[in-house]
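Chemist: Sequence and computational prediction follow.
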Amino acid sequence: MSATQITYDNAFYEKQMQGSYTSAQEILGYLNTLLPQPHSVIDVGCGVGTWLRVWQESYADISIYGIDGNNVDSHLYQIPLQSYQQVDLTQNAHTLIKNLSYKALNGGGG
């Protein structure tokens, strides 16, 4: 691993989780004044789902879905695990979308 690569491991998420949560509250609080209430949100590169957690706290009936390439302890996830799918984010977008869990996209999350 080169010196410029970041390891997205448990320690990384533990260190940045509160800052990410605070940022999501601030930004989504502002977005919620500009946009109509969403019915669903998908977050590509969601990390452990911190921003999706804030969406869910804002709208209890929203359907959320997060995808990321990380592999961290399940206790770190901020969203229900059925709302998350680990994928290889380096693959072609068409392939990635084709391989997403149909069940999760059509009823998971929330």
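Modeler: Noted; the coordinates are in hand.
Chemist: Every contact and neighbour count from this point should use C-alpha atoms.
Modeler: Fine.
Chemist: Could you list every helix and strand in contact with the longest helix that the chain contains?
Modeler: Of all the segments of type helix in the chain, defined by DSSP state H, the longest one is helix 10-34. Contacts defined by 3 or more CA pairs under 8 Å, 6 or more residues apart in numbering; DSSP states H and E place helix 10-34 against helix 50-58.
Chemist: List the buried residues in the helix it packs on.
Modeler: 50-56 (16 or more other CA atoms under 10 Å).
Chemist: quick one: that helix to helix 10-34, angle?
Modeler: Here helix 50-58 runs at an angle of 40 degrees relative to helix 10-34 (axes from the mean of the first three to the mean of the last three CA atoms, to 10 degrees).
Chemist: Tell me the helix or strand right after helix 50-58.
Modeler: The helix or strand immediately downstream of helix 50-58 is strand 63-68, counting by DSSP states H and E.
Chemist: Alongside the first one, take a look at this:
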Amino acid sequence: MKIQTLTKEEQQLISFLPAGAERPRPQRELAALLYGSGSNENTRKVRKLVNQAILHGAPVGSLHSNKNAGYFLITNEDERLAALRTLRTQSSSLIKRANHLRTADLWIS
């Protein structure tokens, strides 16, 4: 997929991302660079902006390990596979939550 036209905000995000997964940029750091603070509200904005950039074709990967968490620009197939593993883990976790919620008893007070 070719990169479509990115918004100015998406372009700014891309400019702050390192090429490669060696030192991904943490979400709070990106929030501070883009919005002036690493608040929870701003980290949510970063997640949304990353999602938009990916949907526009930008090769943004993320890692969620304790030592090396953050976002980066995917430069090779190994990094692509690592980013896909992260997404698969997140999606399977969401599916499990949805399945449990579907069968949970309703809260009655």
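Modeler: Arrived safely. Because the structure is a prediction, the values reported are computed rather than measured.
Chemist: Once they're superposed, tell me the TM-score.
Modeler: For this chain pair, the superposition-based TM-score is 0.26 by TM-score structural alignment, normalised by the length of the second structure; 51 aligned residues with a CA RMSD of 4.5 Å.
Chemist: quick one on the thing from earlier: redo the buried residues of helix 50-58 of the first structure as TSV? Include distance to residue 21 of the first structure.
Modeler: Shown next, in TSV, are the buried residues of helix 50-58 of the first structure (distance: CA to CA, whole Å):
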residue	distance to residue 21 of the first structure
50	6
51	7
52	10
53	8
54	7
55	11
56	12
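Chemist: ok, those residues vs residue 25 of the first structure, which is closest?
Modeler: residue 54 (6.2 Å; CA to CA).
Chemist: From residue 12 of the second structure, how far out is residue 83 of the second structure?
Modeler: 21 Å (CA to CA, to the nearest Å).
Chemist: So these two - more neighbours on which side?
Modeler: When residue 83 of the second structure and residue 12 are compared for neighbours, residue 83 comes out ahead with 21 against 13, by other CA atoms under 10 Å.
Chemist: from the buried residues of helix 50-58 of the first structure, which two are the most distant?
Modeler: 50 and 56 (9.9 Å).
Chemist: wait, residue 43 of the first structure sits on residue 65?
Modeler: Yes. Using CA atoms under 8 Å, residue 43 of the first structure makes contact with residue 65 at a distance of 6.4 Å.
Chemist: Which parts of the second structure are strands?
Modeler: Using DSSP state E, the strands of the second structure run over 60-64, 69-73.
Chemist: Mind checking those for the one nearest to residue 88 of the second structure?
Modeler: Closest among the strands of the second structure, once you apply CA to CA, is strand 60-64, at 11.9 Å.
Chemist: now for that closest one, which elements pack on it?
Modeler: Strand 60-64 of the second structure packs on helix 40-55, strand 69-73, helix 77-103, going by 3+ CA pairs under 8 Å, 6+ apart.
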